[in-house]
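[1] Build the 3D model from these lines:
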Amino acid sequence: MSAPQTPAAPAGTKGNNTVKIVAIILMALGAIFFVVGIGTYAMVSNTLADEQITVSDDADFLGGDDVDGPFSAYAQADIIAKHAEEIADGKTYAELAQDDERRPTVMNASFLRASLFTSVVAFGVAALVAGLGVLFALVGWAMLSLSKPATE
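    Coordinates of the predicted model:
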C-alpha cells in the first residue's frame, strides 16, 4: 500500500502567501524610501535657503535667484569658479605661489564650490531615493495584483 497523497493546491494559489508578503514589504519600503527622499530633499533645500546665498547676477543662468535647489547651487558654484579664475589669472589654488596674496581667496572659492557641489549631489541622491520608493511601491502593487487568483 502506498501512502495517502495530499491533494494539490488549486492552480494559481501555490506560493501566493510568499508573494503577498514580499509585495507588502516592497510597498512599505517604497513608502518609506519616498518619504525619506522627499524629507532629505526638503532638508537640504531649507538648509541652503537658511544661508541666504543669491546666485551672482553675472552667472550663466538663474542670476539673482536664491540658492535653495540643485540648479541654483550649481549655477552659483559655476560662477564662483569663473570669479576665482579671474582673480588668479587662470591659475588654480595649487598653481599659486604659497606667498601669493590671492591664495586664501581662491582657496575659499574652492571650498565654497565643493560645498555647493555636495548639496547638488545630496539633491540627486534624495531624488533617487524618492524615485526608488515609487518604483518599489509599483513593483509591490504589481506583485500583489498578480498574486490574486484569476476569476473565471
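[2] hey, let's count contacts and neighbours off CA atoms from now on
    Fine.
[3] any idea which helix is longest in the chain?
    Criterion DSSP state H: the longest helix present in the chain is helix 103-147.
[4] Another for comparison:
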Amino acid sequence: MLKLIDVLARLIGEVDIMKIISEFKEFIMRGNVLDLAVGVIVGGAFTSLVKSLTVNLINPIIGLFTGQVSSLDNLKFVVSDQLTFNYGAFLGDVINFLIIAFVLFIIIKMINKVSIKKDKEEGSEITEISVLTDIRDMLAKQEANQK
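    Next comes the predicted model:
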C-alpha cells in the first residue's frame, strides 16, 4: 500500500496541477459541455413530467377500457400460482417512451426547419445553373490543359 502511495505521489509531483486545472476549466466552459448538461437536466425533468402524465391521466383512461384497474401496473397475466406476467408496468413504460420520442421528433423537426430556412436566407442554396456553370468551367479547364 505504501508503494502505491509513493508511486502516486511521484506522478502527482511530475504533473503541473495548475495546467490540469486550467485545461479542466476550459473544457467545462466550452459551450457544448454546458449545453449537454442543461439538456440532461431538462430531459430528466421532462421524463418525470411525462411519467406523471402517463400514471395520473393516461393509465386511468386505459383502465376504463380494461376493467376496474385504475393503474397499468396492476395488469397481469396469471399462468399459474408461480408464473405471473406483470405486463402493465411495461405498457406504461412503452407509453412514456412513445410520448418522449414523439416530442423529440417534433422538436428536431422544428429545429431542422429553422436551420434550413436560415440557410436559404443566407443564400447558400446551390442552384442547378451554378452547378452547370461549374461543370462547364471544369470541362473548359480540362480541354485547355490537354492542348
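[5] After superposing, what score do the chains get?
    After superposition, the two chains reach a TM-score (TM-score structural alignment, normalised by the length of the second structure) of 0.31; 66 aligned residues with a Cα RMSD of 3.8 Å.
[6] Against which helices or strands is the longest helix of the first structure packed?
    helix 16-50, helix 70-87 (3 or more Cα pairs under 8 Å, 6 or more residues apart in numbering; DSSP states H and E).
[7] Does residue 34 of the first structure touch residue 125 like I think?
    No: counting by Cα atoms under 8 Å, residue 34 of the first structure stays clear of residue 125, with 11.8 Å between them.
[8] Those two: who's more crowded?
    residue 34 (24 against 15; other Cα atoms under 10 Å).
[9] most tightly surrounded among the helices and strands packed on helix 103-147 of the first structure?
    Highest mean neighbour count of these: helix 70-87, a mean of 20 (counted as mean count of other Cα atoms under 10 Å).
[10] Report the inter-axis angle for the longest helix of the first structure versus helix 16-50.
    Using axes from the mean of the first three to the mean of the last three Cα atoms, to 10 degrees, one finds that helix 103-147 of the first structure and helix 16-50 are set 160 degrees apart in direction.
[11] can you give me the angle helix 103-147 of the first structure makes with helix 70-87?
    Using the same axes, to 10 degrees, helix 103-147 of the first structure lies at 160 degrees relative to helix 70-87.
[12] what's the nearest residue to residue 113 of the first structure if we skip its chain neighbours?
    residue 77 (4.7 Å; Cα to Cα, 6 or more residues apart in numbering).
[13] what's the distance between the one you found and residue 20 of the first structure?
    Going from residue 77 of the first structure to residue 20 of the first structure by Cα to Cα, to the nearest Å gives 48 Å.
[14] repeat for residue 144 of the first structure
    Taken as Cα to Cα, the span from residue 144 of the first structure to residue 20 of the first structure is 6 Å.
[15] so what's the residue nearest to residue 113 of the first structure up against?
    For residue 77 of the first structure, the contact set (Cα atoms under 8 Å, 6 or more residues apart in numbering) comprises 112, 113, 114, 116, 117.
[16] Distance of residue 14 of the second structure relative to residue 59 of the second structure?
    In terms of Cα to Cα, residue 14 of the second structure sits 60 Å off from residue 59 of the second structure.
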